[in-house]
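Novice: here's my sequence, what's the structure:
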Amino acid sequence: MKQTARYVTTFFLLVVLLLSVNHQATAALEDGEYTIGYTVMHGQEPSASIANDYWEKPAKLLVKDGKITAQMGLNHSSWIVEFQTPRGGSFQNVDVISSNEGADTSVTQFPIDGISEMVEAKIHVIVPDIDYDHNYTVRFDFDENTLSKVAGVTEGSDEGSNDNDEKNGELLETTQPSDDNKQTTDQSVSKTNESNPQTSDQTPVILLMSLFIVSAIVLLRKRVLQV
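Specialist: Take a look at the predicted model:
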C-alpha cells in the first residue's frame, strides 16, 4: 500500500513538473518575430467583444532582450478614435506605425508583459454615420497554441518604436472595409471565423507531456493490480 502511494505521489509530481516546463516555454520567448492568434474579448464577460471584427488576425510579436512588443492591424481604423493599453502604471495611447487612409486601415504597436494573461485595453469608438459614440474596456486573449516563430527573423523591435520601415510597417494584409459592417455596429457580433493555426513551438512539449502521463497511468495500474 505504501508503495502504491509512493507511485501516486511520483505521478502527480511529474505532471506538475511538465506543466511548469510548458509554462516556462511559452513565457520566456526567444528574441525574434512571431505570429499569434487572439480574440478581442468583452471587458468583463467571457465572450468576444463587438470590436473583435475591427482587429485583424493574427497579431505579430516582436521580442528583443526579453521585452515583447505586440503589433495589431485595424480595419475601420477611423472609427477607433482612442486606443490605450497599460504602460508605466497607467493607460497610454498605442503607437501607430503605419496607416492607409484610403483603405481606412492602420497598424499599431504597444508593449505587453506576456501572452499567458489577457491584456486589457481602453477604446473609444465613434461612427458618425449612425451617431454611435461609446467607450469600451476590452481584453486581448492570446491563443498560445497558435504561437509560431517567423522563419529567418532573429531580431525583435525596440519597445515603443515608431519606425515605419518596411520590416516593422508590414504586419499582415488587412481587408478592405465593407459598408455592411456599419449596419451591425450597435449589435453584438458573434465570432464566426475559426482559426487555422500553424504548428506551434509548444507541440513537442505537449506531446512529451501526453506520453509521460499515459506511461505513468499504465505503470500505476500495473502496480495497483500487483498489490
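
Novice: when you work out contacts or count neighbours from here on, use the C-alpha atoms and nothing else.
Specialist: Noted.

Novice: quick one: name whatever helix or strand follows the longest helix along the chain.
Specialist: Criterion DSSP state H: the longest helix present in the chain is helix 2-27. Next along the chain after helix 2-27, taking DSSP states H and E as the criterion, comes strand 32-42.

Novice: which helices and strands does the helix or strand following that following strand pack with?
Specialist: Helices and strands here follow DSSP H and E; after strand 32-42, the next one along the chain is strand 59-64. Counting contacts by 3 or more C-alpha pairs under 8 Å, 6 or more residues apart in numbering; DSSP states H and E, strand 59-64 packs against strand 32-42, strand 67-75.

Novice: could you also give me the structure for this second sequence? I'd like to compare it with the first:
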Amino acid sequence: MKKDITHAAGAIIWSFICVLPLHAQNYEPPTFSKLNSNAAFTIGAPLNPTAKYATPTWGFVYGAGYNFGKHHSVIGEVMWNRLSATNGALTPIRTALQNNNINGHGNLVALTANYRLQFEGKGFGTYFIAGGGLYYRDASLSQHVTVGSSVMCTPAWSWWGFNCTSGTVTSNQTLAGSSSTAPGGNVGIGFTVRFPDSPYKFYVESRYHYARNKFVATQVIPITVGVRF
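Specialist: All right, here's what the predicted structure looks like:
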C-alpha cells in the first residue's frame, strides 16, 4: 500500500510538470488561448461486471487539445488506472491450486478523443464531456498457473484469460494473465474553480467509461481531481 501511494504521488507531480510549461508566459485575463491541457489524479469505482474482479482503482490522466471558442473544445487524453484483484477474482484460482499465496493485479489504459461543452464565469465553471477511443486492459497473476482436468469454469477464470469448454476450464493451460484492447466510450460532467490572477483552474470531474473488452466488459467511473487551463 505504501508503495502504491508513493507511485500515486509521483504521478501527480509528473502530471503538474507536464501542464505548467504549456502556459508559462505571463497571464493576461483578456487573452483567449486556443490551446488547452489538463493533468489529474484519479480514484475510480468499477461497476459490474468489472467490480466483481477489480477493487476501487487509482491512477492519473493527462490531456491536451484545441479550443474552438469559449464553449467548445476537443481534447485528446490518456488515462491509466491500476486494477487490484478482488477476492472473488482470486478465490477460484486459489481453491483449484490449493494455494492461498496467489495474488493478482491489472492495468486499464484509455486513449480517447473527446468533445467538451463548457460554461465559465469569472471564478466558477461547469462542463460536459464525451468521447471515445481505445481501451487496453490487462490482468496478471503473481505466478504462472497450470490448470488440471475437471476444473469447473466460472467467470473469474475468464478474467485471467483462461478458456473454457463445456462448463470446465480447458485442461493443461498455463497462463499468468491476459490482455485485451477494445473500442469504448465515455461521458461525464466536471466543475472548475479558477485560481486568482491565473489561467489555471482546479477541477473535479466524474466520468463513466465503457469498453467491451474480451471476456469481461470494462465499466468504471473515475473521480478526477487536478488542474486544467
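
Novice: overlay them and tell me the TM-score.
Specialist: The TM-score (TM-score structural alignment, normalised by the length of the first structure) is 0.28; 110 aligned residues with a C-alpha RMSD of 5.7 Å.

Novice: and of the helices and strands packed on strand 59-64 of the first structure, who's closest to residue 205 of the first structure?
Specialist: strand 32-42 (17.9 Å; C-alpha to C-alpha).

Novice: how much does the closest one deviate in direction from strand 67-75?
Specialist: 60 degrees (axes from the mean of the first three to the mean of the last three C-alpha atoms, to 10 degrees).

Novice: other SSEs contacting strand 32-42 of the first structure?
Specialist: Against strand 32-42 of the first structure (3+ C-alpha pairs under 8 Å, 6+ apart) you get strand 59-64, strand 132-149.

Novice: please point out which parts of the very next helix or strand once past the longest one sit buried.
Specialist: Reading on from strand 132-149 of the first structure to the C-terminus, the next helix or strand found by DSSP H and E is helix 166-169. Of the residues in helix 166-169 of the first structure, those buried under the neighbour-count criterion (16 or more other C-alpha atoms under 10 Å) are 168-169.

Novice: show me what helix 166-169 of the first structure is packed up against.
Specialist: Secondary elements touching helix 166-169 of the first structure (3+ C-alpha pairs under 8 Å, 6+ apart): strand 95-100.

Novice: ok, back up a step: need the helices and strands packed on strand 59-64 of the first structure in JSON lines with mean neighbour count, can you?
Specialist: Compiled in JSON lines, those are given as follows (neighbours: other C-alpha atoms under 10 Å):
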{"stretch": "strand 32-42", "mean neighbour count": "22"}
{"stretch": "strand 67-75", "mean neighbour count": "23"}
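
Novice: quick check: which of those is nearest to residue 19 of the first structure?
Specialist: strand 32-42 (20.8 Å).

Novice: got the angle for the closest one vs strand 59-64?
Specialist: Here strand 32-42 of the first structure runs at an angle of 130 degrees relative to strand 59-64 (the same axes, to 10 degrees).

Novice: now do strand 32-42 of the first structure against strand 132-149, angle only.
Specialist: Following the same axes, to 10 degrees, one obtains 140 degrees for the angle between strand 32-42 of the first structure and strand 132-149.

Novice: wasn't residue 4 of the second structure part of a strand?
Specialist: No: using DSSP: H, G, I helix; E, B strand; the rest coil, the assignment for residue 4 of the second structure is helix, not a strand.
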